[in-house]
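**Q** coordinates only, sequence not included:
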């Protein structure tokens, strides 16, 4: 029986560009975006698990605006088999709790044995989505893995902490998240990029997933941004001219700011 692997990915603003909020303090999605770098590790691990299996299928799922297709195409060009894109205007302003509902419904719609996530998104950086998904799906979670494998109906992984390394195991179906130490993500080949254009991308909305509008967006969210202040522009640093007393000036500078 085919091993069904679902990877949840996110389309995020490009960290090298201008990022900000809209007037209602939701993330501005009009700027350039891309597949979250931390989710590339999730795609990579899903592909490695699929390559080691006798028969496996990798589906990538995202919820977001039309441009989120770019994130899906990147994952497909890496080697995923198909994709699902949930797009609905009523989802705008959804926090991680509301988003987890949408993704859980989509995962159930696709069918799964294993759900793979990145350790966090590079914009929100909360890191709680995998746990919320597992709770909604009512399956085990094995999170923050730097190594993961699947065999004989079980997922096994290694979690590296500051003081110890843990070996974890759970029966499938399950949800896992992987860290940026799990293995470098592959670069899409030209062949993979061309093949991705022909791979199926299923489009869904809230009605397809039997989700009411009040369950998502600001109304369905448990958290919201109350205020946001742009980070001050960086100022020029203080230049110390060494006239034989450079060390003293440096020590005084550090002591004044209580660094020493």
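**A** It's in. None of these values were measured; they are calculated from a predicted model.
**Q** only C-alpha atoms for contact and neighbour calcs from this point on.
**A** OK.
**Q** So which residues of the protein form strands?
**A** 3-8, 11-13, 33-35, 56-63, 82-86, 114-118, 141-145, 147-151, 154-160, 165-171, 174-178, 201-204 (DSSP state E).
**Q** can you redo those as CSV with distance to residue 93?
**A** Converted to CSV, these look like this (distance: least, C-alpha to C-alpha, whole Å):
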stretch, distance to residue 93
strand 3-8, 19
strand 11-13, 14
strand 33-35, 17
strand 56-63, 12
strand 82-86, 14
strand 114-118, 21
strand 141-145, 26
strand 147-151, 33
strand 154-160, 33
strand 165-171, 34
strand 174-178, 24
strand 201-204, 18
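**Q** One more to weigh against that first structure:
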């Protein structure tokens, strides 16, 4: 079985994003970038399936600028076998990414696509679902547990108030949630080996996909500063404050 794992280059989750002075977007100058954490979980799950003998090849894919090669090399160092970079400097929206992934899936013929449930930069939570729809494949979103059994896959999903188990026929699309696994750190020898693993470079035009954005960002601003709390003497004072604020 071949597994396709899309990964995205985003601002590192430890970094506090800064808004540009003109409010046109987020400032990416001299900011540490890394692989989207949910995509790291997806790569780890694909590796575990391969280690369990349920997959033969893992192909990492990224749609983004030339520097996204670094993100793909991280996936290769973790254990992916080869990578594909679809290079574009456009701000690619989820539908365009899904169209590109669908075209790659038609060429590569994977049995399984595993991707993060969302990217931490735009929080869209759309790419996996759109890819499944374009391919006509079953989908298991917000995966907490994944178990491949022959030509089927059982996915335990995290839903409001509990877990839901679905069984899908392969090929299928799975999106990962936080509690699916704990991604491994790439060892130094594997980082060196990753430099020699194949990485193909493509463009959206190679797949006949228009990546021009359909949405325009009119303004980006910092969230309002949180107001300090206030201590009260007793319950009666608290109730009086809440009534004055219209909370009760």
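**A** Received the coordinates, thanks. Because the structure is predicted, anything quoted here is derived from the model rather than measured.
**Q** Need the TM-score from the superposition.
**A** The TM-score (TM-score structural alignment, normalised by the length of the second structure) is 0.86; 245 aligned residues with a C-alpha RMSD of 2.7 Å.
**Q** picking that back up, columns mean neighbour count on top of the strands of the first structure, output as TSV?
**A** TSV is the format used below for the strands of the first structure (neighbours: other C-alpha atoms under 10 Å):
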stretch	mean neighbour count
strand 3-8	25
strand 11-13	24
strand 33-35	21
strand 56-63	24
strand 82-86	23
strand 114-118	28
strand 141-145	23
strand 147-151	18
strand 154-160	19
strand 165-171	14
strand 174-178	27
strand 201-204	15
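**Q** Quick one: closest of these to residue 95 of the first structure.
**A** strand 56-63 (11.9 Å; C-alpha to C-alpha).
**Q** Roughly how far does residue 57 of the second structure sit from residue 109 of the second structure?
**A** With the distance defined as C-alpha to C-alpha, to the nearest Å, residue 57 of the second structure ends up 12 Å from residue 109 of the second structure.
**Q** okay, and the common contacts of those two?
**A** residue 2 (C-alpha atoms under 8 Å, 6 or more residues apart in numbering).
**Q** any idea how far residue 133 of the second structure is from residue 189 of the second structure?
**A** 39 Å.
**Q** Next, the contact list for residue 173 of the first structure, please.
**A** 112-114, 139-140.
**Q** top of those residues by neighbour count?
**A** residue 114 (23 neighbours; other C-alpha atoms under 10 Å).
**Q** Now do the equivalent of that one over in the second structure against residue 48 of the second structure, distance only.
**A** By TM-score structural alignment, residue 114 of the first structure lines up with residue 112 in the second structure. Separation of residue 112 of the second structure from residue 48 of the second structure (C-alpha to C-alpha): 14 Å.
**Q** Kindly report the same for residue 158 of the second structure.
**A** 20 Å.
**Q** Same check on residue 215 of the second structure?
**A** 38 Å.
**Q** and the two? which has more neighbours close in?
**A** Set side by side, residue 215 of the second structure and residue 48 show more neighbours around residue 48, with 15 against 8, by other C-alpha under 10 Å.
**Q** Residues touching stretch 97-109 of the first structure, excluding its own?
**A** Contacts for stretch 97-109 of the first structure (C-alpha under 8 Å, 6+ apart): 6, 8, 61-63, 84, 86, 129, 132-133, 136-137, 206, 209, 211, 215-217, 220-222.
**Q** from what I can see residue 170 of the second structure touches residue 152, true?
**A** Yes. Counting by C-alpha atoms under 8 Å, residue 170 of the second structure touches residue 152, with 5.3 Å between them.
**Q** and residue 197 of the second structure, how many neighbours does it have?
**A** So residue 197 of the second structure, with other C-alpha under 10 Å, has 15 neighbours.
**Q** What residue in the first structure is paired with it?
**A** Match for residue 197 of the second structure (TM-score structural alignment): residue 199.
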